[in-house]
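Engineer: All I have is the shape, not the residue letters:
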């Protein structure tokens, strides 16, 4: 099985794991939240439900990125995953805003002390979501998938929100037991904290995804081996220009080589072909475009 196909299968499986797990968690937290009178847990359930949508977006993005180059997209569809990351970040921000509005309204409504059952639901959520984060983050980094890494951090945001909900629910239960009124609002405060955490994470992930979507070249220190590999090809007298740009999970290289000005066009083409073949052996290099210049005696 080709490396690209293996990558797609692994990322697709991870996305489906997220969809199934989040559906179960969202249903559990929503039901327990209503039974236990916990606004923080219901807010957390909405967050888990949004993770289902984000996993579906990731699944679509990974599938699109796998498509081969065509007439309209000669460089491939690698940026589809970065676009999916932006969509996930926007969804995350919307969820955070809705939770913030709900938390604010809670301060002006009668407060019911949540039941202890809510704590068990939150603990289960923390355990499952942390497992999903570690699994997806590992795969995302391994296969250079912006979409899966963003989705992984979406799971980590759910861990943070569940932890905040745990503290809020615990404070509210304690406040009801000790008859301390301000502690009873701990559940609503936890919802507000959850909203802030989600908003911050959405901003950070969206900012990174937009950066990855825009064309940017790798730094010189990241391309030392590539440039040395190109120079090592027989007939290459100098590198006039070298740009390696990330295109989603893979790299496309634009290079200008200098050769003996007295050689034939065919010989220059042969050297250019050798340079491309050598660079295509480098990790994550998807395509190489080589331009041949006559050597003018000046080294870069």
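Structural biologist: That came in fine, so what should we check first? In this text, all values refer to a predicted model and were calculated from it rather than measured experimentally. Numbers count the residues shown, from 1 in each chain.
Engineer: Could you use CA atoms for every contact and neighbour count after this?
Structural biologist: OK.
Engineer: Next, count neighbours for residue 58.
Structural biologist: Neighbourhood size, residue 58 [other Cα atoms under 10 Å]: 32.
Engineer: another one to put next to it:
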């Protein structure tokens, strides 16, 4: 079932796409007519650039339209990642435009040609700058409103157009007043900025497609919320999966006293799952781990291992601790959470623990599962 957030997101995104199509087609048509009337190739060329911007707006509109398609048999998590694909397409188009501008600018530096000056050209360029400036702020506002990388990419594209057209205008005025032909140099500088911006946007949009971790602040907010329930003694192994904006799924392990009534635990888990969807917009699946709270031996051993680990690095922690007897000794089973930069030290840490706890007649064996600390 589609949430209010998803409906609002699609509505804002499609509105932005339609506004972009109308503005860019209007600019392209106006510039083409004026350019033809005054025989200005620069204005006609700029009209073609606006057509490519209109294509970007169509991609934006299609991205939001396809992203709102409901889940189906082949895609049970929905189609929201279409928005990420739209963002990537716009980012690639920005990079291509930057590359083409760089190429034409270098050609102009090598073989400079006089810029044709006319009052009509100046007026058209100023109007274009004002419209694109408004579109920059419009896309930026709407992008931040719904946290959309697609609209923020469109905002960056409009800003690049403002810079490009402003440089054309400056070069035209400078050449008129001083006869210096700086059009190619200005274009080259702007193209470098656009290329840098395009690469940044491509990296930014590829990351969620590959699957990126939620922010530490958001993870802490969820963990604190889950820990606030009376029956929950602790939680761990929070994993958040992003299938597109407003389409997040998560799993978490909660620790509950082994003597708690199973039906009571089930009710608590149900409430956590429902409230996570309501509060965070996350489809949460909770697994509960029964914890032994009255075993003094296990408690002392767990505390001893924790002290041992903290003496090595304060970031280390364990969970799911339990004791199992076997023929060759006492088996200590637990999960050990390591920062990413310590994953290569797993064997050394395990040996360090064994050395610390196997003193005297003690004979302990370890069964350790290493987890990466995603909060680090």
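Structural biologist: Noted; the coordinates are in hand. Computed from a predicted model, the values in this text were never measured in an experiment.
Engineer: What TM-score do the two superposed chains give?
Structural biologist: Once the chains are laid over each other, their TM-score by TM-score structural alignment, normalised by the length of the first structure reads 0.86; 291 aligned residues with a Cα RMSD of 2.5 Å.
Engineer: how about residue 50 of the second structure, what's its partner in the first structure?
Structural biologist: Using TM-score structural alignment, the partner of residue 50 of the second structure in the first structure is residue 48.
Engineer: Go ahead and confirm that match touches residue 159.
Structural biologist: No: judged on Cα atoms under 8 Å, residue 48 of the first structure makes no contact with residue 159 at a distance of 10.0 Å.
Engineer: Settle it for me: which of those two has more neighbours?
Structural biologist: Each of residue 48 of the first structure and residue 159 has its neighbours counted (other Cα under 10 Å); residue 48 has more, 31 against 25.
Engineer: which element is that one on?
Structural biologist: Residue 48 of the first structure is part of helix 39-66, with elements assigned from DSSP states H and E.
Engineer: distance of residue 101 of the second structure from residue 168 of the second structure?
Structural biologist: Distance of residue 101 of the second structure to residue 168 of the second structure, computed by Cα to Cα, to the nearest Å: 12 Å.
Engineer: quick one on the thing from earlier: from the chain's centroid, how far away is the helix holding residue 48 of the first structure?
Structural biologist: Centroid separation for helix 39-66 of the first structure versus its chain: 12 Å, with Cα atoms, centre = their mean, to the nearest Å.
Engineer: following that helix, which helix or strand shows up next?
Structural biologist: Later in the chain than helix 39-66 of the first structure, the nearest helix or strand by DSSP H and E is helix 80-106.
Engineer: I'd like to know which elements that following helix is packed against.
Structural biologist: Helix 80-106 of the first structure sits against helix 39-66, helix 146-178, helix 186-213, with contacts defined as 3 or more Cα pairs under 8 Å, 6 or more residues apart in numbering; DSSP states H and E.
Engineer: so which of these comes closest to residue 271 of the first structure?
Structural biologist: Closest to residue 271 of the first structure of those is helix 39-66 (Cα to Cα; 30.6 Å).
Engineer: tilt between the closest one and helix 80-106?
Structural biologist: Put simply, helix 39-66 of the first structure runs at 170 degrees to helix 80-106, going by axes from the mean of the first three to the mean of the last three Cα atoms, to 10 degrees.
Engineer: hmm, back to that, compare the helices and strands packed on helix 80-106 of the first structure and give me the one nearest residue 288 of the first structure.
Structural biologist: The closest of these to residue 288 of the first structure is helix 39-66. By Cα to Cα, the value is 18.5 Å.
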